[in-house]
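> give me the fold of what follows.
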Amino acid sequence: MSALLFHLDASLPQSLQSQLREQIAHAILEGHLPVDEALPSSRKLAKELGVARNTVMLAYEQLLDDGYLIARERSGYFVNPDILGGRVEAVAQPAPVEDQLPWNTLLTMAPSRQRSITKPRDWLQYDYPFLYGQIDPALFPTQHWRECSRDSVSVPAIRHWSADHLSEDDPLLIEQIHQRLLPRRGVWARPEEILITVGAQQALWITAMLVLGPGRRFAMENPGYVDMANIARTFTDQVVAMDVDDQGMVPDERLSGCHLAYVTPSHQSPTGVTMPMERRRLLLESAKRHNLLVIEDDYESETNFVDNPTPALKSLDEEGRVIYVGSLSKTLAPGLRLGYMVAPPAFIQEARALRRLMLRHPATNNQRSIALFLDRGYHDALLRQLRQTYQRRWMLMREALDKHLPELSTRSTFGGSSFWLEGPPQLDAARLCQLAREHDILIECGDLHYLHGQHRNVLRMGFSAIDDARIEPGIERLATLLLQAMVAN
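Okay, here's the model as predicted:
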């Protein structure tokens, strides 16, 4: 019976002991192990599974400590009946029937119908993943992150973060953002002006929910960040498309009557161009003249390849109109989902209250791990490594594009982690993306970043997740597919 229930695999990263512990616990909860019968002895089970006896003994002892098992003298280990208490009796589920509820009348929105960014789950299996927004696993600071994660679960740390903090954030993380991250961008803020969010995405949602509504106008870059457009359309149907040139968003009279504008001045999303100081001042003057707030998504500010990067728009803000949004997910890992926003105390007070209604606060154990990572200087070291790596890859990719794909033009950039490319009018980027995927290359179509109209000849190629040695061979292979993606006008 035990040989049928438990299957251990030495090739998995999880230890055999941990695998056995989980499988026994699962079998208990599923009712596969009778309460009134002793489990096999450690010697017998070890022999059946072909593992060391100590592996079984340690698994049994951990299950005993966790309350799954009880020990009876001279009789062995038994399932603890208390572990099954309070569980609803399992009943046979009826066969699924076709969904007949009138969801179109029961729901007020259908966000799944919005166009949004998608990426293959198995992107790591592709030879040439020119994807934006993913990281090269080889660049992740595994040792330093493990150290900080381990220290965040020390007994004193657990006593601190395991309590209900209601709407408060980890004070060490606030301190690190206040003293270490924001001054790097020329932003001087008080702790009460900082709020931790579940990635930059939540900061954008909170801001839109506080400012936008029916009849309120929202301005954003075109092309721009598609998720920001989708968030805005959740609250208003008045989304104003602002032109983007080689200096970023053009702050013209279309801002008149708007209540909120969204801009990515460090590296415009998705083109990668940087807004110069003169344009930034012009944007702030327009915001004052038209009486609107501005979201500054400080997108990829960390990956700048010049010695003196342009200060954040927020650093020039004298009236408190700029709501600054930063992210630690971009430099550490997208899956960590931790960001922050900086705004006047009156705005942060409302944002904190709204966040509490949504989820109270981001997980405090994660906040403490990242706070330690910042406090020990590991984030600074990671940024230096990323800048060096991305600058090298940028140069390799620039040279490979010029050599193998001169038909594709790109705007002048000096940082970021991707290239925004425009092909000849007859290029069908969607067709090229499909052909590329069939040849183990991942690139992204650019059309969905536009608020309206068809722009079928643009695409984006990232270099954050691809090894240096694969850049030129991947672009060379892509070049062989370009002619097949041309269509007659």
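
> every contact and neighbour count from this point should use C-alpha atoms.
Fine.

> roughly how far out does stretch 381-400 sit from the chain middle?
Relative to its chain's centre, stretch 381-400 lies at 21 Å (Cα atoms, centre = their mean, to the nearest Å).

> one more: stretch 159-167?
24 Å.

> one more: stretch 446-454?
Worked out by Cα atoms, centre = their mean, stretch 446-454 lies 22 Å from the chain centre.

> quick check: buried residues in it?
446-451 (16 or more other Cα atoms under 10 Å).

> identify those among these that sit within helices.
Assigned to helices by DSSP state H, none of those qualify.

> export those residues to CSV and tack on distance to residue 186?
Below are the buried residues of stretch 446-454 laid out as CSV (distance: Cα to Cα, whole Å):
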residue, distance to residue 186
446, 32
447, 34
448, 33
449, 30
450, 31
451, 32
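
> widest-spaced pair of those residues?
Greatest spacing in the buried residues of stretch 446-454, by Cα to Cα: 446 and 451 (11.4 Å).

> list the residues that contact both of the two?
Shared contacts of residue 446 and residue 451, defined by Cα atoms under 8 Å, 6 or more residues apart in numbering, are absent.

> tell me where the longest helix sits in this protein.
The chain, longest helix under DSSP H: helix 378-404.

> on the C-terminal side of it, identify the next helix or strand.
strand 409-410 (DSSP states H and E).

> ok, of the buried residues of stretch 446-454, which one's closest to residue 309?
The closest of the buried residues of stretch 446-454, once distances to residue 309 are taken by Cα to Cα, is residue 449, at 25.8 Å.

> tell me how far the nearest residue to residue 484 once chain neighbours are set aside lies from residue 477.
The shortest distance from residue 484 to any non-neighbouring residue, by Cα to Cα, 6 or more residues apart in numbering, is to residue 432 (7.6 Å). As judged by Cα to Cα, to the nearest Å, residue 432 and residue 477 stand 12 Å apart.

> before we compare anything, build this one as well:
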Amino acid sequence: MELSFTVRGRPRAQELAQQIRLAILEGRLRAGTRLPSTRALAESLGCSRTLVTAVYEELVAEGYLEARRGSGTYVAAELPVGSVVTEGVESPPPQWLEPLRNPDGDSPGSDECRVDFTLARQVVEPVSRRSWARMWRAVGRQSPPRDAGPPEGDPGLREAIAEYLGRARALRCGPDDVVVTTGGVRALDLVAQAVLRPGDPVAVEEPGYPAARRTLEDRGAVLLPVRVDDDGLRVVELGSAPLVVYVTPSHQYPLGVRMSVSRRVALLEWAARHDRLVVEDDYDSELRFDGPPLPALAGMDRAGRVVYVGTFSKILAPGLRLGYVVAPRWLRERLVRLRERSGDRVPWPVQRALAAFLAGGDFDRHVRRVRRQYAERRSALREALQPASGVARLRGMEAGLHAFLEFAPELDELHLAEVARRRGVRVSPLAPFYLGTPDRRGWLLAYGGLSTQQVWWGARVLTEVLLESAQLRAKEPVGSRP
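Model prediction:
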């Protein structure tokens, strides 16, 4: 039996006792084996005899060892009831358990890379320290609430959200229309829980947001993929079967297109005609760079058939975990009841801090600042990829923090992604974002968490990969191409 002290900062007696336990449980110390004397073991370990004596006595008391007067200390013939290996051994999961799937369609690897454009690694620009400190000072001057607060969220925050949405997105809503949630995906989950029954058909964009699809499936929805083109969701392909439609009209995830006004009108008319519900995820609506602002579906809705879902996590800090739902009154009552039953609420200091941040104008200043910073990275991406424009077209640049680089049909997105990875750049191929057979090829490039220099260098590498591939194909005999 080999024993030593290896874990720095851990009490020696605790480490020694655990090593002896593991040796017994794993069969390296068999029943009836005599242990070294306390003096001999203390000398070999370079510790006090008192420490070893205390460990032996502890293990005797637990039933792992037994002391025989005049003979020494031995491994007990029978181990304590319920004894298990607590460290170092992992049991396999049940064979029927489904493996975890990455919600964003990426498989972050352990390989080192210089530039990571994958959507799974997307981060945001931090709020300025001065603004951050000011919003928390405002909370520090308030007394904590004497109860858990209303399940729909802090009244001050709901008022600030309603005021912001009226100003920025032309939504006609008041504080009573807003329900605060722990993030954007949780907001969608809450809506799905309130309106869906197992087996209900729900239309989703194709390609679309994997995390939203998983959320809907977890609530029993049967997903009906509907194609997306340059004007957004193809409303003419909806038919009458879906009870709910989930869309990201401001910056479609993942293609980045904006739903045209005519498509928005058509979708609202479809919902009113068939008595259906539209869930509008206003993803990336704050970060618009080009083109005129387009009204939110919820702002255009006259029939009360749009549920508006938003989040502050993507623009402020993912760790805030704060989203919201703006819903018709009949649905709001269901949402509040579910929130009350679950007890799942955003901590009151976070709600109060964000209320102060919105009401004091800090949020608007933050959005203006990060727009300028992201615009520089966006320009660097576009310029660095320009030489490859003959084989790959950059799309979805009007808004948001990721773009879609659409390939010519002859390019293999998965193979070229692997080539780029070996050169130190990771990307998200488009194929995993489809439920069915992909009708487009390309890469998704998230640039929000990168510096301008990183964006430029990484995009230049991608340009080289694309041009080299195109040159190789040009040299192939025509008959040998697939």
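
> give me the TM-score for this pair.
The TM-score (TM-score structural alignment, normalised by the length of structure 2) is 0.75; 405 aligned residues with a Cα RMSD of 3.5 Å.

> contact partners for the closest residue to residue 168 of structure 1 other than its chain neighbours?
Spatially, and ignoring its direct neighbours in sequence, residue 168 of structure 1 is nearest to residue 361 (7.0 Å; Cα to Cα, 6+ apart). Residues near residue 361 of structure 1 by Cα under 8 Å, 6+ apart: 165-169, 196-197, 355.

> just the ones in helices from the residues you listed, please.
Counting by DSSP H, these contribute residue 355 to helices.

> show the buried residues in the contacts of residue 361 of structure 1.
Here, 16+ other Cα under 10 Å leaves 167, 169, 196-197, 355 buried among the contacts of residue 361 of structure 1.

> before we move on, back to that, mind listing what's buried in the longest helix of structure 1?
Buried residues in helix 378-404 of structure 1 (16+ other Cα under 10 Å): 378-379, 382, 386-387, 389-391, 393-394, 396-398, 400-401, 404.

> just give the nearest non-adjacent residue to residue 18 of structure 1, would you?
residue 59 (7.0 Å).

> buried ones in the helix or strand hosting the one you found?
According to DSSP H and E, residue 59 of structure 1 maps onto helix 53-65. Residues of helix 53-65 of structure 1 classed as buried: 53, 55-64 (neighbour count, 16+ other Cα under 10 Å).

> residues in structure 2 aligned with that helix?
Aligning helix 53-65 of structure 1 against structure 2 (TM-score structural alignment) gives no matching residues.

> then stretch 265-274 of structure 1?
Per the alignment by TM-score structural alignment, stretch 265-274 of structure 1 matches residues 249-258 in structure 2.

> show me how far the matching stretch is from its chain's centre.
That offset, for stretch 249-258 of structure 2, works out to 18 Å (Cα atoms, centre = their mean).

> quick one: contacts of that stretch?
Here stretch 249-258 of structure 2 has contacts from 207-209, 229-232, 259, 280-285, 294, 296, 395-400, 402-404, 430, 433, 444, using Cα under 8 Å, 6+ apart.

> contacting residues around residue 153 of structure 2?
179-181, 345-346, 351.

> quick one: what's aligned to it in structure 1?
In structure 1, residue 153 of structure 2 lands on residue 169 (TM-score structural alignment).

> hmm, back to that, and the residue nearest to residue 484 of structure 1, what pairs with it in structure 2?
Residue 432 of structure 1 maps onto residue 416 in structure 2, by TM-score structural alignment.

> that match - how many residues pack around it?
19 (other Cα atoms under 10 Å).

> mean per-residue distance, the helix or strand that it is a member of versus structure 1.
In this structure, residue 416 of structure 2 sits in helix 413-422 according to DSSP H and E. For helix 413-422 of structure 2, the mean deviation from structure 1 after alignment is 2.8 Å (mean Cα distance after the TM-score superposition for structure 1).

> give the next helix or strand downstream of that helix.
strand 425-426.

> in structure 1, what residues pair with that following strand?
Using TM-score structural alignment, strand 425-426 of structure 2 pairs with 441-442 in structure 1.

> ditto for stretch 186-197 of structure 2
Counting by TM-score structural alignment, stretch 186-197 of structure 2 corresponds to residues 202-213.

> got the buried residues for the matching stretch?
So, applying 16+ other Cα under 10 Å, buried residues of stretch 202-213 of structure 1: 202-209, 212-213.

> again, but for stretch 297-308 of structure 2
297-301, 304-308.

> got it, and stretch 420-432 of structure 2?
For stretch 420-432 of structure 2, using 16+ other Cα under 10 Å, the buried residues are 420-421, 423-432.

> go on, stretch 469-488 of structure 1?
471-472, 474-475, 477-479, 481-482, 485-486.

> from those residues, pick the one nearest residue 128 of structure 1.
residue 474 (5.6 Å).

> now for that closest one: what does it line up with in structure 2?
Aligned partner of residue 474 of structure 1 by TM-score structural alignment: residue 458.

> and residue 369 of structure 1, by the same measure?
That one, residue 369 of structure 1, aligns with residue 353 by TM-score structural alignment.

> do residue 251 of structure 1 as well
By TM-score structural alignment, residue 251 of structure 1 lines up with residue 235.

> could you pull out the buried residues of stretch 155-163 of structure 2?
Those would be 155, 157-163, for stretch 155-163 of structure 2 by 16+ other Cα under 10 Å.

> hmm, residue 191 of structure 2 is touching residue 337, no?
No - with contacts counted by Cα atoms under 8 Å, residue 191 of structure 2 stays clear of residue 337, the gap being 11.8 Å.

> show me what residue 313 of structure 2 aligns to in structure 1.
That one, residue 313 of structure 2, aligns with residue 329 by TM-score structural alignment.

> check which helix or strand covers that match.
Counting by DSSP H and E, residue 329 of structure 1 is part of no helix or strand.

> need the contact list for it.
Residue 329 of structure 1 touches 199, 335-339, counting by Cα under 8 Å, 6+ apart.
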